[in-house]
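Visitor: One predicted model, sequence on top.
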Amino acid sequence: MNVFRPFSLNIRGKLHTFDRPLVMGIVNVTPDSFFADSRTYDDNAIKARVRKMIDEGADIIDIGAYSSRPGADEVSVEEETMRIAKGMTAIRQIAPDAIISVDTFRADVARVAVESYGADIINDISGGDLDDNMWSTAAQLHVPYILMHMRGTPATMQSMTDYKNVTADVVNDLSAKLRKLRLAGVADVIIDPGFGFSKTIEQNFDLMRNLDIIAETLDAPLLVGISRKSMITKSLNISSADALAGTIALNTIALMRGASIIRVHDVAEAVAALRMYQLSNK
């Protein structure tokens, strides 16, 4: 089953059309992200990780400076901005043309990342709920915006998993926000169902089974981020360090059900899975 649909994004004033799914590589400029191997905090480590990801075939680099795992330490706006500036500077020194998304729910951090350091996409885990200025900022900056579904905050989200029907409720919430974003002037919106965010393990798998419905209903590019997450580790009773095989399996299923972008820690393996998917759908 090949349900991928080509999509376009305006990157730095130029329209890019993508005729295959993309691989987004994760770079965490944090000391406490849930997967230890994704943490890069000094310039050399950042450059080495990004260079490796690009060599392995990453289409987008996603840089985050605030861990969203439950129980993570609070990070001030100033600290997050400093971390993003450090990471973006290192990345641009070795990859001036790379497409970079900034993973933040704060409008001020997003603005600095785009205006001062050349970020191309805003990736907002809160879907605009944690900063009232985020949507207007994305519109003013004329950058694509990743709209993710989450309830509450990273600290409270796992107490907010009461849904009548998780797929229907997520679609309804994202659909309403998508209309408001477009009215606010955000032209390019990518949707993310928010695997692991205010969802139980069972609800995560319900969303995975219905990805094609989500993509078709919302009529927007679909990002799937399940890399080494608890829906894998808890289901298999393993650690995140041992979750690569489960990640590859779920990413392959996501591609078969319409994912436009897969967000991963392990780029080479994701690119291989994508290639197998493409060859199987010629």
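Guide: Alright, I've got the coordinates.

Visitor: hey, let's count contacts and neighbours off CA atoms from now on
Guide: OK.

Visitor: contact partners of stretch 138-148?
Guide: If you take CA atoms under 8 Å, 6 or more residues apart in numbering as the criterion, stretch 138-148 is touched by 9-12, 111, 114-115, 120-128, 174, 178, 184-194.

Visitor: how about that stretch: buried residues?
Guide: Neighbour-count burial for stretch 138-148 flags 138-139, 141-148 (criterion: 16 or more other CA atoms under 10 Å).

Visitor: Inside helices: which ones of those?
Guide: 138-139, 141 (DSSP state H).

Visitor: Switch these over to JSON lines; also include distance to Ser235.
Guide: Below are these laid out as JSON lines (distance: CA to CA, whole Å):
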{"residue": "Ala138", "distance to Ser235": "37"}
{"residue": "Ala139", "distance to Ser235": "40"}
{"residue": "Leu141", "distance to Ser235": "41"}
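
Visitor: Put this next to the previous one:
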Amino acid sequence: MFEKRDRFLSLLGQRSIIMGIVNVTPDSFSDGGRFNSLENAKAQAQKLVAEGADIVDVGAESTRPGHTPVPEDEELRRLEPLLEGLVQAVEAPVSIDTSKAAIARYAISRGVCVVNDVWGLQRDPAMADVIAVGGAAVVIMHNRADVDEKRDIVDDMRRFFDHSLGLAEKAGIPRHHIMLDPGVGFGKTKLQNLEAIAGMTKLQDYGLPFLVGLSRKSLLGSLLGDDPAIKLIGTLAANLTAAAHGASIFRVHDAAEHVTAFKVFDAIERA
């Protein structure tokens, strides 16, 4: 686990990083129900890695708008038949998309090396300690339980991150194990989602890598419509724009297209 974790962390800052998505849920907005078996989940993970994904992100609870929260035992029931086998099936590191400490602990015990927490260590009070003890890296995502169009979302992101980073420091999570995520699509209006992407520029003083999850989001549908081909173009455009504003890790369904796009982006940036 630690070898994969350190290999992944060593890439940060060197080039754009592609995180491929494997949802083992019945109700995710884009691919719910497709990868619920070990065979299908392994095949999808291997496909993403073959296409160039640097890390595979596994989630057993949909966090789409209007989702039904999944109890801890149900989330574990979805993961137990396949997580260990999936981790062993790919050379790339695997992250777990969860906000529950017990699920994070289980995943780390099965070889997962990154915890992708959509509540940024603030939903489950045990989460920071579990990550610290397990030695995993962590993605701290900005989130809110309510939407307020009058809120300065970038200021709110800073307050949120300051609190989460305090929790991480208290638990003993090394700072170089931490990534931040503006949380596009979570607790924000359409305008605030756009402001959150652009606002990463103002948050570079944290000195931490930013991850963005823009793939096939409803934000893109509201701008472009729901045609899958158009949504892919929109996702690529949004991720390249996010990269120009400071993002370096991109959580996507379509790994091959993003690997190609970021080869061009990174070549121009290096020049």
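Guide: Received it, and whenever you're ready, just let me know what you need. Everything numeric in this text was worked out from a predicted model, so none of it was measured.

Visitor: Quick one: buried ones out of the contacts of stretch 138-148 of structure 1?
Guide: 9-12, 111, 114, 120-128, 174, 178, 186-194.

Visitor: Of these, which belong to strands?
Guide: 9-11, 121-124, 189-192 (DSSP state E).

Visitor: so which of the residues you listed comes closest to Ala58 of structure 1?
Guide: Ile121 (15.1 Å; CA to CA).

Visitor: per the alignment, the closest one corresponds to what in structure 2?
Guide: For Ile121 of structure 1, the aligned residue in structure 2 is Val114 (criterion: TM-score structural alignment).

Visitor: How about the contacts made by that match?
Guide: Per CA under 8 Å, 6+ apart, neighbours of Val114 of structure 2: 5, 94-96, 136-139.

Visitor: In the stretch 151-282 of structure 1, what residue spans correspond to strands?
Guide: Ranges of strands in the stretch 151-282 of structure 1, per DSSP state E, counting those that start in this stretch, are 189-192, 223-224, 261-264.

Visitor: equivalent range in structure 2 for the shortest one?
Guide: Spelled out, it's strand 223-224 of structure 1. Taking TM-score structural alignment, strand 223-224 of structure 1 hits residues 211-212 over in structure 2.

Visitor: Quick one: average offset of the matching stretch versus structure 1, please.
Guide: Compared with structure 1 after the fit, stretch 211-212 of structure 2 shows a mean deviation of 0.6 Å (mean CA distance after the TM-score superposition for structure 1).

Visitor: Centroid-wise, who is the farthest residue in structure 1?
Guide: Lys282 (27.3 Å; CA atoms, centre = their mean).

Visitor: Distance of that residue relative to Asp37 of structure 1?
Guide: Taking CA to CA, to the nearest Å as the measure, Lys282 of structure 1 falls 35 Å from Asp37 of structure 1.

Visitor: quick check, distance from the single longest helix found in structure 2 to the centre of its chain.
Guide: Longest among the helix segments of structure 2 by residue count, using DSSP H, is helix 153-171. Centre-to-centre, helix 153-171 of structure 2 and its host chain are 17 Å apart (CA atoms, centre = their mean, to the nearest Å).

Visitor: repeat for stretch 254-266 of structure 1
Guide: Distance, centroid of stretch 254-266 of structure 1 to centroid of chain: 10 Å (CA atoms, centre = their mean).

Visitor: in structure 2, what residues pair with that stretch?
Guide: Under TM-score structural alignment, the match for stretch 254-266 of structure 1 is residues 242-254.

Visitor: which residues touch the matching stretch?
Guide: Contacts for stretch 242-254 of structure 2 (CA under 8 Å, 6+ apart): 12-13, 15-22, 48, 57, 197-201, 204, 209-216, 232, 239, 258.

Visitor: Quick check: PyMOL command selecting the buried ones in these.
Guide: In PyMOL, a selection of the buried entries from the contacts of stretch 242-254 of structure 2 looks like this (16+ other CA under 10 Å):
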select buried, resi 12+15+16+17+18+19+20+21+22+48+57+197+198+199+200+201+209+210+211+212+213+214+215+216+232+239+258
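
Visitor: so of the contacts of stretch 242-254 of structure 2, which ones are in helices?
Guide: Going by DSSP H, the helices hold 48, 197-199, 232, 239, 258 from those.

Visitor: coming back round to it: the residue farthest from the centre of structure 1: what's it in contact with?
Guide: So Lys282 of structure 1 contacts nothing (CA under 8 Å, 6+ apart).

Visitor: so where's the longest strand in structure 1?
Guide: Per DSSP E, structure 1 has its longest strand at strand 22-28.

Visitor: Tell me the counterpart residues of stretch 176-183 of structure 1 in structure 2, please.
Guide: The aligned range for stretch 176-183 of structure 1 is 163-170, by TM-score structural alignment.

Visitor: Please apply the same query to stretch 67-83 of structure 1.
Guide: Going by TM-score structural alignment: stretch 67-83 of structure 1 matches residues 62-78.

Visitor: Show me what counts as buried in the matching stretch.
Guide: Taking 16+ other CA under 10 Å as the criterion, stretch 62-78 of structure 2 shows 62-63, 75-76, 78 as buried.

Visitor: Redo the residues you listed as TSV? Include distance to Glu84 of structure 2.
Guide: Listed next are the buried residues of stretch 62-78 of structure 2 as TSV, based on distance: CA to CA, whole Å:
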residue	distance to Glu84 of structure 2
Ser62	20
Thr63	23
Glu75	15
Leu76	12
Arg78	12
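
Visitor: closest to Lys188 of structure 2 among those?
Guide: Nearest to Lys188 of structure 2 among the buried residues of stretch 62-78 of structure 2, with distances taken as CA to CA, is Thr63, at 14.0 Å.
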